[in-house]
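Enquirer: this one's sequence-less:
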């Protein structure tokens, strides 16, 4: 399945567990320009709620979509500020 987003960067945190997917997502999104999209690939099922909660509570980021496919959780996060 290809993403409909223009991905600026892909962050692979497969095999890592909480809180590292969120920590590394924050670090990566901070390096992107406004309007750019970060694709995060994780294998921790907790990343679904963790990244969603982080995005909701973080100004300047927007969670566009989360997809589960083949035991990989894909998160699409946009830098909005």
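Expert: Thanks, I have it. All figures in this text were calculated on a predicted structure; none of them were measured in a lab. Residues are numbered from 1 along each chain as shown.
Enquirer: going forward, measure contacts and count neighbours with C-alpha atoms only.
Expert: OK.
Enquirer: Nearest spatial neighbour of residue 33, chain-adjacent residues omitted?
Expert: residue 79 (6.6 Å; Cα to Cα, 6 or more residues apart in numbering).
Enquirer: tell me how far the helix or strand hosting residue 39 is from the chain's mean position?
Expert: Here residue 39, judged by DSSP states H and E, is contained in strand 37-42. Distance of strand 37-42 from its chain centroid, counting by Cα atoms, centre = their mean, to the nearest Å, is 4 Å.
Enquirer: Below is structure B, check it against A:
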């Protein structure tokens, strides 16, 4: 599966929980419904954090993958 085209990319490298979730939530609030947010994270806890975040908020975790020691996420706003 390939990643969807993102309308906004936010680099959250160097931030630890809960900051990646809080910054993603703020970025998603500024996007229209159906658009995709691309996140770049370094915190190893973010894969499970973003899975839970999307489950709880109704946003779609459209794609995720590790890359060069980072964790990449594409979240589609509901």
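Expert: Everything's here; your move. Keep in mind that what you see is a predicted model, and the values were worked out from it rather than measured.
Enquirer: care to give me the TM-score?
Expert: Here the TM-score for the pair of chains, by TM-score structural alignment, normalised by the length of structure 2, is 0.92; 77 aligned residues with a Cα RMSD of 1.1 Å.
Enquirer: which other residues reach the strand holding residue 39 of structure 1?
Expert: The contact list for strand 37-42 of structure 1, computed with Cα atoms under 8 Å, 6 or more residues apart in numbering, reads 5-16, 21, 25, 28-29, 72-79.
Enquirer: How about stretch 68-78 of structure 2?
Expert: Contacts to stretch 68-78 of structure 2, defined as Cα under 8 Å, 6+ apart, come from residues 3-4, 6, 13, 28, 31-44, 46-47, 58-66.
Enquirer: Can you name the residues that contact the aligned partner of residue 16 of structure 2 in structure 1?
Expert: The alignment partner of residue 16 of structure 2 in structure 1, by TM-score structural alignment, is residue 17. When contacts are counted by Cα under 8 Å, 6+ apart, residue 17 of structure 1 touches 44, 46-47.
Enquirer: and if you look at residue 29 of structure 1?
Expert: Each residue near residue 29 of structure 1 by Cα under 8 Å, 6+ apart is listed here: 38, 77-79.
Enquirer: helix, strand or coil for it?
Expert: What DSSP: H, G, I helix; E, B strand; the rest coil gives for residue 29 of structure 1 is helix.
Enquirer: how close does it get to residue 8 of structure 1?
Expert: 10 Å (Cα to Cα, to the nearest Å).
Enquirer: can you check residue 21 of structure 1 too?
Expert: Distance from residue 21 of structure 1 to residue 8 of structure 1, by Cα to Cα: 18 Å.
Enquirer: which bit of structure 1 covers the helix or strand hosting residue 55 of structure 2?
Expert: Following DSSP H and E, one finds residue 55 of structure 2 within helix 46-57. Helix 46-57 of structure 2 corresponds to residues 47-58 of structure 1 when matched by TM-score structural alignment.
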